[in-house]
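Chemist: take a look and give me a structure for this.
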Amino acid sequence: MRRDAPIFQPRDAGYAARVRASFERQRAMELIGARLLLVEPGFVEIELPYREDITQQHGYIHGGIVGMIADNAGGFAANSLVAAGASVLTVEYKLNLVAPAEGERLIARGEVIRPGRTLIVTRADVFAVKAERWNLCAVMQQTIMALPDKAERTA
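Modeler: The predicted structure follows:
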């Protein structure tokens, strides 16, 4: 569970099931082996186990992959606060890679900073976990656009 973060009220009582279903439709997350661990109003946690096939030349998980899970953590945190029947889309993000993504797994924690009607500002921290020691490896700030009455594809 998150700490020291604002608590937001979801606009959709079924937000958690809706977010989980949306995550399941993300073929990119399936491709890299990411799992959605936790969904709370305005907060999401994603886990990515280490796999050799998603590393770069030094054996660290590739920065592009780190960006993928950070983007999704922030995006799904935002998605948890939109109305039923709405969806979200990333407008931009800034990612700082602050340490190598080296460990048995990565954990991305995304949270909403400001839930606007049209634009939602989020942040995500990505941790590399090795021998149960958590090392911050990336920090992201993101802007998400809420798309009212724009449902996601279902097939």
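
Chemist: alpha carbons only for contacts and neighbour counts from here, please
Modeler: Will do.

Chemist: what are the buried residues along the helix or strand encompassing residue 37?
Modeler: Following DSSP states H and E, one finds residue 37 within strand 35-40. With burial defined by 16 or more other C-alpha atoms under 10 Å, the residues of strand 35-40 counted as buried are 35, 36, 38, 39, 40.

Chemist: what lies in contact with the longest strand that the chain contains?
Modeler: The single longest strand within the chain, with elements called by DSSP state E, is strand 133-147. If you take C-alpha atoms under 8 Å, 6 or more residues apart in numbering as the criterion, strand 133-147 is touched by 66, 70-71, 74-75, 78, 82, 86-101, 117-129.

Chemist: which among the residues you listed count as buried?
Modeler: Buried among these (16+ other C-alpha under 10 Å): 66, 70-71, 74-75, 78, 82, 86-90, 93, 95, 97, 100-101, 119-129.

Chemist: now, these that are in helices?
Modeler: Among these, DSSP state H puts 66, 70, 71, 74, 75, 78 in helices.

Chemist: adding distance to residue 152, write these out as CSV.
Modeler: Formatted as CSV, these follow (distance: C-alpha to C-alpha, whole Å):
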residue, distance to residue 152
66, 24
70, 20
71, 17
74, 17
75, 14
78, 15
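
Chemist: and this one, please, so the two structures can be compared:
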Amino acid sequence: MSSFGIERARDVLAAQPFSVLIGAQLSAYGREGVSLEIPLRPELLQQFGFAHGGVLSYAADNAITFAAGTVLGPSIVTTGFSIDYLRPAQGTLLRAHARVVESSKRQALCRSEIIVVAEDGSEKVCAAAQGSARLIEISR
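Modeler: Got it, this is the predicted structure:
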């Protein structure tokens, strides 16, 4: 199991230029799961005012990978995931919760729910995803 904590996980997120561009932040990181939040601003919406599917997909992908990192450590990549869009995401914030379902020494299977938070604070699940991540060797 990784002894990798939330501050180090936040450093990893901050080192991802695309995550910085989107404005993603980790609000929870541990064995019980991971929460990744994205404030919804106009640049992240599609023509009807809903969060773009690519933003939802990014949230699922990164939440799944960070959840896998709670058991595998930081040197991992997503090996694949599937996502189901359940309803349009219209609100002020996206929150992706992910947790590890099963893991081995080199790979972890995770599930994620993506929740949209409305201006009044109400929450609705707008997408669900499942995916896996595996260890990689990084040569520098």
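
Chemist: equivalent range in the second structure for the next helix or strand after the strand holding residue 37 of the first structure?
Modeler: Per DSSP H and E, the first helix or strand lying C-terminal to strand 35-40 of the first structure is strand 43-49. Under TM-score structural alignment, strand 43-49 of the first structure corresponds to residues 33-39 of the second structure.

Chemist: show me how far the matching stretch is from its chain's centre.
Modeler: Centre-to-centre, stretch 33-39 of the second structure and its host chain are 6 Å apart (C-alpha atoms, centre = their mean, to the nearest Å).

Chemist: mean deviation (superposed) between it and the first structure, please.
Modeler: Here the mean offset of stretch 33-39 of the second structure against the first structure after fitting is 0.9 Å, by mean C-alpha distance after the TM-score superposition for the first structure.

Chemist: who are the contact partners of the closest residue to residue 41 of the second structure other than its chain neighbours?
Modeler: Leaving aside its sequence neighbours, residue 41 of the second structure sits nearest to residue 92 (C-alpha to C-alpha, 6 or more residues apart in numbering; 7.5 Å). For residue 92 of the second structure, the contact set (C-alpha under 8 Å, 6+ apart) comprises 39, 40, 41, 116, 117, 118, 119.

Chemist: what's the counterpart of residue 92 of the second structure in the first structure?
Modeler: In the first structure, residue 92 of the second structure lands on residue 104 (TM-score structural alignment).

Chemist: wait, doesn't residue 81 of the first structure sit right on residue 11?
Modeler: Yes - using C-alpha atoms under 8 Å, residue 81 of the first structure is in contact with residue 11, at 5.9 Å.

Chemist: okay, these two: which has more neighbours?
Modeler: When neighbours are counted by other C-alpha atoms under 10 Å, residue 81 of the first structure and residue 11 differ, and residue 81 comes out ahead with 29 against 13.

Chemist: and the gap between the residue sitting nearest the centre point of the second structure and residue 48 of the second structure?
Modeler: Computing the C-alpha centroid of the second structure and ranking residues by C-alpha atoms, centre = their mean puts residue 63 first, at 2.0 Å. Distance of residue 63 of the second structure to residue 48 of the second structure, given as C-alpha to C-alpha, to the nearest Å: 25 Å.

Chemist: and what of residue 102 of the second structure?
Modeler: Using C-alpha to C-alpha, residue 102 of the second structure is found at 38 Å from residue 48 of the second structure.

Chemist: settle it for me: which of those two has more neighbours?
Modeler: The residue with more neighbours, out of residue 102 of the second structure and residue 48, is residue 102; 13 against 9, by other C-alpha under 10 Å.

Chemist: would you mind finding the match for that one in the first structure?
Modeler: Residue pairing (TM-score structural alignment): residue 102 of the second structure is matched to residue 114 of the first structure.
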